[in-house]
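Q: Please find the sequence and the predicted model below.
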Amino acid sequence: MAKGTVKWFDPKKGFGFVINADGQDVFVHYTSIDGDGFRCLRSGQVVEYEEYSSDKGLQGKGVQILDLKPAPEPVKTRPVTVKKSPSGNRRARK
């Protein structure tokens, strides 16, 4: 089994890349992640997987998450106030 760090993973597209010990990109599809339900990886997570070479390059299967990273901080936004214009239409003001 190889170990690597998640470079990026797009949950909408269902794939991403892990960087292996040699610094090479390893393609990972969501179906290759062990577990039930929604399977996703986060950047920076440490994973263990079986690495194999295909005609498209290095790929990983049997991916197991070894290091759970905390959820990212929520984005902080400013409150928006809504004021009525003289014509009665509502307009958002910053």
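A: Structure received.
Q: drop to CA atoms for contacts and neighbour counts, all remaining ones
A: Will do.
Q: Quick one: neighbours of D22, just the number.
A: The local packing of D22 (other CA atoms under 10 Å) involves 7 other residues.
Q: gap between it and G4?
A: Going from D22 to G4 by CA to CA, to the nearest Å gives 9 Å.
Q: next up, a second structure to put side by side with the first:
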Amino acid sequence: MTRGRVKWFNEVKGYGFIETESGEEVFFHFSKIEMEGYKSLPPGTPVELEYIDGEMGYMATLVKKSADGEQRAQAVHAAVPHRKNLLQRLLGK
């Protein structure tokens, strides 16, 4: 497997890019994340991935957090306020 870090991820559209250790940018869709309960990964999360060189560039076929990135990603995921709570605070409710 190749190692890299999440460069960015759009939670609304469900896709993002990973930069590999060798510098390639690889597209990934949330459906390729192999972790129960995860539909996104925050930027900077260390990952391991498998990818192909498709018609439109590199595309991930499998993405999972690196063992060394597990604790960091859980901490970031827990620190992000839930959308409902955020919306309530923004609306003053």
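A: Received it, and whenever you're ready, just let me know what you need. In this text, all values refer to a predicted model and were calculated from it rather than measured experimentally.
Q: rewinding a little: need the overlap of contacts for D22 and G4 of structure 1.
A: Counting by CA atoms under 8 Å, 6 or more residues apart in numbering, D22 of structure 1 and G4 have no common neighbour.
Q: which other helices and strands contact the helix or strand hosting V26 of structure 2?
A: Per DSSP states H and E, V26 of structure 2 falls inside strand 25-29. For strand 25-29 of structure 2, the contact count by 3 or more CA pairs under 8 Å, 6 or more residues apart in numbering; DSSP states H and E identifies strand 15-20, strand 57-65 as packing neighbours.
Q: do you know which of those lies nearest L91 of structure 2?
A: strand 15-20 (28.2 Å; CA to CA).
Q: between the closest one and strand 57-65, how big is the angle?
A: Using axes from the mean of the first three to the mean of the last three CA atoms, to 10 degrees, the direction of strand 15-20 of structure 2 lies 90 degrees away from that of strand 57-65.
Q: whereabouts in structure 1 does strand 15-20 of structure 2 align?
A: Counting by TM-score structural alignment, strand 15-20 of structure 2 lines up with residues 15-20 of structure 1.
Q: can you give me how far that stretch is from the chain middle?
A: On the basis of CA atoms, centre = their mean, to the nearest Å, stretch 15-20 of structure 1 sits 10 Å off its chain's mean C-alpha point.
Q: What's the average distance for that stretch when superposed on structure 2?
A: Once the two models are superposed, stretch 15-20 of structure 1 sits on average 0.3 Å from its counterpart in structure 2 (mean CA distance after the TM-score superposition for structure 1).
Q: Brilliant, that's me finished.
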